[in-house]
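[1] Just to be clear, the model below is a prediction. Sequence and coordinates:
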Amino acid sequence: MVASDIRVTIVGGGIGGLTLANCFEKAGINYIILEKSTNIRALGSSLGLDGSSLPCMAQLGLLEDFYTASKPVRHFNFYSEDIKPIGLVDFSDLEEISGYPAIILDRPSFYNILLKNIPEHKIIYGKRVLSVTQDEMGSTARCADGSEYFSDILVGADGAYSAVRQNLYKELKSKGKLSSSDDKPLSYNQHCLVGVTEPLDPEQYPVLKVDTADFEIVIPKSDPFYAIYMPIPGNRLSWAVIQNVQKADARTGDSFKFSEWTPEATMEMANFVRHQPSPFNGGTLGDIIDKTPKDLISKIMLEEKFFETWHDGRVVLLGDACHKVVPSAGLGANLAILEAVHLCNLLVELPSVSEKNIAKVFDSYYERRAKIAKAALANSRQFGKVMGDRGMFPQLIRKLFLNHMPNWLSRKSNVARLQYRPQLNFLPQIPNHGSVEGKPQEGLIFSTKAMAV
């Protein structure tokens, strides 16, 4: 069997879905993307990539585009409410370890780069999936407009409130196969207000003058939120205001209306936080908000959950659809990208599209990715608590974390994360450029004999 004999429907044109499409283009796998919006929307602020995901972007021919559209991250600088330094996190060793810097860029640029290699006819817009069914022959996605799409495999890359996952779990629950954890609804963990400014005067905002990006993070003493300012190309600031939600206060069940990046309902939170001092020339957060186009400001609720079930039959989940990570540590995009790489590697070696072979692929995919995703969720949660929790004990933890963590311990953590940087097996491998060798690529799951069938 050859890769072109496989037919895949990707539901969702987000980071995971677009990355998977890029991988399929290189692999020669037939696919379409069903996207519910009328175009790919990239609302929000910014996204980060690091040495775990950039090697595969080099394989896809997109690395220079990402470098051009981004700035390398150097430090996270933390300030008190009166803009006095309280510590920093140094990322200067990331490039030395992996050969790639951590980078930051705005979401529209991120999406435009991923769209670069995807033929327009392979993304079908205005396709809201209502139901998913499957049998021994394949899987069918049925859309709100009455259209149906049949394929050998269906990938749910449609976000935290994935319609594919909801259909999959409904079927599993009817058979008594859904875990109690997966049966619980999402609860939100953070309020978040984000935006990207218009071009600013570098004389007024000197942080824009340098080629690298220092994140400026202000943690108030009493206000229940913290603000992050991130310089990006074009003399702009990407910014975010985040408030942790205590577990006892997190609502469940009715969070669906908060799941999209939309410009609605922003002014209340914007007015609530605008008094907060910013680290720029005695100004305030309100000054930054006023220099941000209103259509580039969004208020959302951010959820956190690891789903135990990632696949069943011919249907598999990817990215936020199977694990929702709060953005505190900037790991969500990297997770989705690497899951796309793994899934594509496994599908390329598929000897046939039998249910047995597909199950073997999906089991291996889960085995290789689930532990990494669960660890990333824990890391994001802890980093968010360090930045956002209030009180004497969190303040002490923050002081220890920012000022007294041994360099060797920080480096050990970075090595553990960046040592894992998989590539597409079927493309020429990008040589190691860092001081630490990447872990070996996972081996084949099908025998050479089976591959020849």
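    Alright, I've got the coordinates.

[2] Only C-alpha atoms from now on, for both contacts and neighbour counts.
    Noted.

[3] Show me the helices in the stretch 51-200 of the chain, by range?
    Here the stretch 51-200 of the chain has its helices, by DSSP state H, counting those that start in this stretch, at 54-59, 63-68, 94-98, 107-115, 163-174.

[4] Those helices: which one's closest to Y226?
    Closest approach to Y226 among the helices of the stretch 51-200 of the chain (C-alpha to C-alpha): helix 107-115, 21.1 Å.

[5] And the contacts of that closest one?
    14-15, 18-19, 22, 40-47, 62, 65-66, 69 (C-alpha atoms under 8 Å, 6 or more residues apart in numbering).

[6] how about 10 Å then?
    Identification of contacts with helix 107-115 by C-alpha atoms under 10 Å, 6 or more residues apart in numbering yields 13-22, 40-48, 57, 60, 62-63, 65-66, 68-70, 104, 123, 196, 238.

[7] Going by neighbour count, list what's buried in that helix.
    R107, P108, S109, F110, Y111, I113, L114, L115 (16 or more other C-alpha atoms under 10 Å).

[8] separation between the fourth one and L47?
    With the distance defined as C-alpha to C-alpha, to the nearest Å, F110 ends up 8 Å from L47.

[9] Find the residues that touch each one of those two.
    Joint contacts of F110 and L47 (C-alpha under 10 Å, 6+ apart) are S70, I104.

[10] which helix in this structure runs the most residues?
    helix 355-388 (DSSP state H).

[11] L34 and L20, how far apart?
    Distance from L34 to L20, by C-alpha to C-alpha: 13 Å.

[12] any shared contact partners between those two?
    I10, G13, A157.

[13] most neighbours, which of those?
    When neighbours are counted by other C-alpha atoms under 10 Å, A157 leads these with 32 neighbours.

[14] give the contact list for that residue.
    10-18, 20, 33-35, 163-165, 316-322, 336, 340.

[15] can you give me the strands in the stretch 101-250 of the chain?
    Chain-ordered strands for the stretch 101-250 of the chain, with DSSP state E, counting those that start in this stretch as the definition, fall at 103-106, 123-125, 129-134, 139-143, 148-151, 153-156, 188-196, 213-218, 226-232, 236-244.

[16] put this beside the first:
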Amino acid sequence: MPPFRVIIVGGSVAGLTLSNMLEAYGIDFAVLEKHEDIAPRLGAGYAMMPYGARILDQLGCYHALEKLSSPVNSVSGFDERGKRCLHLSQLGAWMESSFGYKMRFLERRQITQVLYDNLRDKSKIHTSCEALEICSTDTGVEVETNGQVFRGDVVVGADGVHSPVRQEMERLALADGNGELFRNEDGGY
């Protein structure tokens, strides 16, 4: 019997973080990223909160990210007239004393690059590899891409807010008569 394998669709922060976790535990995986570059210039900034920083520290990525990021030491809020209505001058110190880390900001591509660089086996990352169709089989799942078929036991969608994986999951659920899993609050799909 082949080892358990996770197919991750999307080389996002979530997808690459999961990859690092799976690799740490010796679980086989493949990441399918549709872009040519694992760290494309997409998205704006990324707020690394203390609870996320703790996970990234456990994975061995935090110190590299700390060097690339800017800490948040204070926060101000403004009303609709532009008048300051809130100022937390010690937010950074409070977060660090409470959680061990400050909130930090960096570019999305920087965090994906650090997560990628932290992986020992980069052969499991497949760029220019867009997931087109997901099929459930008797032995697991198959993900058809623009050139290959990847087989595994489970598919994880880490492919963004307009997730094609979610759309495929909905298609499969409707075909199996489980459409209620995807109903909106108004009863539609």
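    Perfect, thanks for sending it. Everything numeric in this text was worked out from a predicted model, so none of it was measured.

[17] TM value for the aligned chains?
    Laid over one another, the chains give 0.85 as their TM-score (TM-score structural alignment, normalised by the length of structure 2), with 182 aligned residues with a C-alpha RMSD of 2.4 Å.

[18] Could you dump the strands of the stretch 101-250 of structure 1 into JSON lines and include distance to L302 of structure 1 and mean neighbour count?
    Below are these laid out as JSON lines (distance: least, C-alpha to C-alpha, whole Å; neighbours: other C-alpha atoms under 10 Å):
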{"stretch": "strand 103-106", "distance to L302 of structure 1": "18", "mean neighbour count": "25"}
{"stretch": "strand 123-125", "distance to L302 of structure 1": "25", "mean neighbour count": "19"}
{"stretch": "strand 129-134", "distance to L302 of structure 1": "23", "mean neighbour count": "19"}
{"stretch": "strand 139-143", "distance to L302 of structure 1": "27", "mean neighbour count": "20"}
{"stretch": "strand 148-151", "distance to L302 of structure 1": "31", "mean neighbour count": "17"}
{"stretch": "strand 153-156", "distance to L302 of structure 1": "20", "mean neighbour count": "26"}
{"stretch": "strand 188-196", "distance to L302 of structure 1": "5", "mean neighbour count": "24"}
{"stretch": "strand 213-218", "distance to L302 of structure 1": "19", "mean neighbour count": "24"}
{"stretch": "strand 226-232", "distance to L302 of structure 1": "15", "mean neighbour count": "25"}
{"stretch": "strand 236-244", "distance to L302 of structure 1": "9", "mean neighbour count": "23"}
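
[19] closest to I358 of structure 1 out of the ones you listed?
    Closest to I358 of structure 1 of these, according to C-alpha to C-alpha: strand 153-156, at 8.3 Å.

[20] which other helices and strands contact that closest one?
    Counting contacts by 3 or more C-alpha pairs under 10 Å, 6 or more residues apart in numbering; DSSP states H and E, strand 153-156 of structure 1 packs against strand 7-11, helix 15-27, strand 30-35, strand 129-134, strand 139-143, helix 163-174, strand 311-312, strand 315-317.

[21] What helices and strands are in contact with the fourth one?
    For strand 129-134 of structure 1, the contact count by 3+ C-alpha pairs under 10 Å, 6+ apart identifies strand 139-143, strand 148-151, strand 153-156, helix 163-174, strand 315-317 as packing neighbours.

[22] and the shortest one, which stretch of structure 2?
    Pointing back at strand 315-317 of structure 1 there. On structure 2, no counterpart of strand 315-317 of structure 1 exists by TM-score structural alignment.

[23] Would you mind listing the outside residues contacting that strand?
    Contact with strand 315-317 of structure 1 is made by 8-11, 132-134, 138-140, 152-159, 162, 164-165, 168, 307, 309-311, 322-323, 339, 343, 358-359, 362, 365-366, as judged by C-alpha under 10 Å, 6+ apart.

[24] Equivalent analysis for the fourth one, please.
    For helix 163-174 of structure 1, the external contacting residues (C-alpha under 10 Å, 6+ apart) are 11-12, 128-134, 141, 154-159, 162, 175-180, 182-183, 307, 309-313, 315-318, 321-322.

[25] average distance between that helix and structure 2?
    For helix 163-174 of structure 1, the mean deviation from structure 2 after alignment is 1.3 Å (mean C-alpha distance after the TM-score superposition for structure 1).

[26] same question, the second one
    Superposed on structure 2, strand 148-151 of structure 1 shows a mean distance to its aligned partners of 0.8 Å (mean C-alpha distance after the TM-score superposition for structure 1).

[27] now that strand, how far from the centre of its chain.
    27 Å (C-alpha atoms, centre = their mean, to the nearest Å).

[28] same deal with the shortest one?
    Remark: strand 315-317 of structure 1 is offset 17 Å from the chain centroid, using C-alpha atoms, centre = their mean.

[29] next one: stretch 172-186 of structure 2
    The gap between where stretch 172-186 of structure 2 is centred and where its chain is centred comes out at 25 Å by C-alpha atoms, centre = their mean.

[30] And for stretch 16-27 of structure 2?
    On C-alpha atoms, centre = their mean, the centre of stretch 16-27 of structure 2 falls 12 Å from that of its chain.
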